[in-house]
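Novice: Model the structure of this input:
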Amino acid sequence: MASSVPRMVGRRLLAALPSIVAVVVVTFLLTRALPGDPAAFFAGPAATPEAVEAIRHSLGLDRPLPVQFASYVAGLARGDFGTSLTTGQPVGAEILQRLPASVELTLAGLVLALLIAVPLGVAAATRPGSWIDHGARVVSTAGVSLPVFFTGLLATYVFYYLLGWAPAPMGRLDLFATAPPTVTGFYLIDSLLARDLEAFRSAFAQLVLPALTLGLFAVAPIARMTRASMLGVLSSDFIRTARASGLSSGKVLFAYALRNALLPVVTTMGMVFSFLLGANVLVEKVFAWPGIGSYAIESLIASDYAPVQGFILTMAILYVLLNLLIDVLYGLIDPRVRIDA
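Specialist: The predicted structure is shown next:
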């Protein structure tokens, strides 16, 4: 059974290769089809056509598209994502530097959503038609209806500007805090490892509002799926048998019903996590969060191809790894999945 896990991982990786190749091709073509000329942008409005053409030649943009694509793929094979024209730094290094900020924010939003959505879905399923059930529907509808950027701006206006409870939305730390030594790249964990409580408090305070913004966006699908899955399990024969056997309501609910209802919830959680990675692009701009989302937007405005291509490819790889993690979680929740594998 243990040997089936590496085989499953290998099959999933092989199945994902065509998708990764398609992402590379489509991303390359789309970035070249975007309006704007990087050479003209960096030459400036006062540049002569000869100067713009010289910059275009130095960047290799005057070469045929197949030649540019072959050069790009050759760089990817060496682990080279290219060089950012706006910063002059390797794209791979900048993505690795910014990725922990985005992942920390996304994980915080997902954990917050799970802490709210799963108990809310379970409570709504055990009391259908009650005020809790109706309240869960209202929360779910609001979470789906409100765009993340609007929620972020509203949260900033209320909790920072009006009430003064939250710090200024100026990144991962306030101006007077020092970043902890990098171990994981997650400021909450690194500050605890360094026993720097001041940095931990600052990082936690800065993380609350953006995580709340992402979490509210994720509450709706997880709560709805938890409620629907729990309703299906609670009406099954084995739950009625467990109750007739005299087991306590808590054991029936959590040991039997919730565990069997978790598989569709885990699937939804994986999809929501990938959505949150995309929603990060807007949330990072609202809260000046130095992640890969804001990096991609700034590069897109400047018609800087390499960072945009690196961002999309990184998101595709994260999505593949996320699906692998979901498959492993399936095996931990339901042993039948391990047997089938």
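
Novice: For the rest of this, base every contact and every neighbour count on C-alpha atoms.
Specialist: Will do.

Novice: Could you pull out the helices in the stretch 51-200 of the chain for me?
Specialist: 65-77, 91-126, 131-145, 148-155, 187-193, 197-234 (DSSP state H, counting those that start in this stretch).

Novice: and the gap between the residue nearest to residue 287 when sequence neighbours are not counted and residue 24?
Specialist: Distances taken as Cα to Cα, 6 or more residues apart in numbering put residue 169 closest to residue 287, at 4.7 Å, once the chain neighbours are dropped. Residue 169 sits 34 Å away from residue 24, going by Cα to Cα, to the nearest Å.

Novice: Would you do the same for the sequence below? I want to compare the two.
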Amino acid sequence: MSGSSGGGRLASYVAMRVVLAIPMVMVLLTLVFLLMRVAPGDPIQAALGGHLTPEQLAERQAAAGYDRSLMEQYFIYFGEVFSGNLGTSVTDGRTVGQILAENGLPTLVLTLASLIVALVIGLPLGILSGRFQSSGLDTGVRIFGIVTYAAPVFFIGLLAQLFFGVYLGWLPTSGQASPLVQALVEPITNVVLFDAIAAGDWDSIKDALIHLVLPSVTLGLLVSGVLIRLLRVNMIQTLKSDYIEAATARGISGPRIVIAHGFRNAMVPVITVMGLQVAMLLGGAVLTEQTFNWPGIGSVLVQYLNNRDYAAVQGIITVFALVVVAISVLIDVITGLIDPRVRFD
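Specialist: Here you go, the predicted model:
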């Protein structure tokens, strides 16, 4: 009976989180719409104003709906978003769907690799810092966490390129792979690593993995600082709990207490915050891709911004906003599965 009740509460909790996400999406889409309208003129005029006659310009503005009132454009924008039409680039004529298909996967690979780096660095350092509070190790880890959190990602990227690429010559500093590998591997997914795996070319796979090291570590360090600081605080609070003292009194070993009891309970709020860090990873990917010449959404977004192609920029940012909301809902659901205390009664 209790299991059925628990399942019902979880279902109600998930449904409530999905319902609450709807106004969040509406607010984000409204902000995107308004921010794109702050700039003077419209995308047609900004991108092609100097290349068209006034008659051609007016014709294209009318076809795109930019001659209508702001309120009419607002409802048209929402209608297009909910119908799956996120806009078309004025610069190259690609739809946002095509842009995502061609450039989205490289950004996803970089983001996931960076998240893995953040977890590999942040989890053990956060646990050790919380376990050995006020020690020399704790001080060093805290300083490392502050520096990685505060340092601009492009600055870390430039230093990494200079030190590991130029001075030591250990790692490549740009691109998904060397020019020869990119020329030999047949492009299927626009990710050289995946294309090399599909071809079974181990030398190309190794080359692509080496090229992924610097950008993923650079971006991963950005998030690891947040993870270290948050996990440390929660580990300290958890290790001072009554049930930890009871486990110690029963003779349970220190490492087992730290991992099985302290770490598990300390991770609940960390999981919540880590979901929000995906937004930071997406934002950091823009600068990281520019720094390392990585052909993802971030690089394309900068190009469209430089070309003042607001139609494409609006569509890409809309996708970013929807991804952040979706991840936020997913993290709430995962948290509800891990810790029943957060569910609504």
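
Novice: from the helices of the stretch 51-200 of structure 1, which stretch is densest packed?
Specialist: helix 197-234 (a mean of 23; mean count of other Cα atoms under 10 Å).

Novice: Which stretch of structure 2 lines up against it?
Specialist: The aligned range for helix 197-234 of structure 1 in structure 2 is 202-239, by TM-score structural alignment.

Novice: Just give me the mean distance for that stretch relative to structure 1.
Specialist: Once the two models are superposed, stretch 202-239 of structure 2 sits on average 1.2 Å from its counterpart in structure 1 (mean Cα distance after the TM-score superposition for structure 1).

Novice: now that stretch, how far from the centre of its chain.
Specialist: 13 Å (Cα atoms, centre = their mean, to the nearest Å).

Novice: Stretch 191-200 of structure 1 now?
Specialist: 25 Å.

Novice: In space, what's closest to residue 182 of structure 2 - neighbours in sequence excluded?
Specialist: Per Cα to Cα, 6+ apart, closest to residue 182 of structure 2 is residue 192, 6.9 Å.

Novice: Touching, the one you found and residue 176? I think so.
Specialist: Yes. Applying Cα atoms under 8 Å as the test, residue 192 of structure 2 and residue 176 come out as touching, 6.4 Å apart.

Novice: Name the residues contacting each of those two.
Specialist: Shared contacts of residue 192 of structure 2 and residue 176 (Cα atoms under 8 Å, 6 or more residues apart in numbering): residue 208.

Novice: Can you show me the helices along the stretch 201-345 of structure 2?
Specialist: 202-239, 242-249, 254-256, 264-292, 297-306, 310-338.

Novice: Output the ones you listed as JSON lines; include the columns distance to residue 59 of structure 2.
Specialist: As requested, these are exported to JSON lines (distance: least, Cα to Cα, whole Å):
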{"stretch": "helix 202-239", "distance to residue 59 of structure 2": "44"}
{"stretch": "helix 242-249", "distance to residue 59 of structure 2": "72"}
{"stretch": "helix 254-256", "distance to residue 59 of structure 2": "71"}
{"stretch": "helix 264-292", "distance to residue 59 of structure 2": "34"}
{"stretch": "helix 297-306", "distance to residue 59 of structure 2": "22"}
{"stretch": "helix 310-338", "distance to residue 59 of structure 2": "17"}
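
Novice: Those: which one's closest to residue 97 of structure 2?
Specialist: Smallest distance to residue 97 of structure 2 across those (Cα to Cα): 9.0 Å, for helix 310-338.

Novice: Residue 329 of structure 1 versus the corresponding residue of structure 1 for residue 19 of structure 2, what's the distance?
Specialist: Using TM-score structural alignment, the partner of residue 19 of structure 2 in structure 1 is residue 14. Per Cα to Cα, residue 14 of structure 1 is found 20 Å from residue 329 of structure 1.

Novice: Tell me which of these two has more neighbours.
Specialist: More crowded of residue 14 of structure 1 and residue 329, by other Cα atoms under 10 Å: residue 329, with 15 against 11.

Novice: Matching the more buried one against structure 2, which residue comes up?
Specialist: Checking TM-score structural alignment: residue 329 of structure 1 goes with residue 334.

Novice: wait, what's in contact with that match?
Specialist: Residue 334 of structure 2 touches nothing, counting by Cα under 8 Å, 6+ apart.

Novice: again, only this time at 10 Å
Specialist: 14, 268, 271-272, 328 (Cα atoms under 10 Å, 6 or more residues apart in numbering).

Novice: Then residue 24 of structure 2?
Specialist: Going by Cα under 10 Å, 6+ apart, the list of residues near residue 24 of structure 2 reads 30, 321-322, 325.

Novice: re earlier: so which of the contacts of residue 334 of structure 2 would you say is closest to residue 92 of structure 2?
Specialist: residue 328 (32.9 Å).

Novice: Just give me the neighbour total for the closest residue in space to the closest one that isn't next to it in sequence.
Specialist: For residue 328 of structure 2, ignoring the flanking residues on the chain, the nearest one in space by Cα to Cα, 6+ apart is residue 275 at 6.2 Å. The local packing of residue 275 of structure 2 (other Cα under 10 Å) involves 19 other residues.

Novice: Identify the residue range in structure 2 corresponding to stretch 292-311 of structure 1.
Specialist: Going by TM-score structural alignment: stretch 292-311 of structure 1 matches residues 297-316.

Novice: residues of the matching stretch that come out buried?
Specialist: Neighbour counts over stretch 297-316 of structure 2 (16 or more other Cα atoms under 10 Å) mark 297-302, 304, 308-316 as buried.

Novice: Pick the one among those residues closest to residue 280 of structure 2.
Specialist: Once Cα to Cα is applied, the member of these that ends up nearest residue 280 of structure 2 is residue 298, at 12.6 Å.

Novice: now that we're looking at the residue nearest to the closest one when sequence neighbours are not counted, which residues does it contact?
Specialist: Leaving out its chain neighbours, the residue that sits closest to residue 298 of structure 2 by Cα to Cα, 6+ apart is residue 286, at 3.8 Å. If you count contacts by Cα under 10 Å, 6+ apart, residue 286 of structure 2 has them with 107, 153-154, 294, 296-302.
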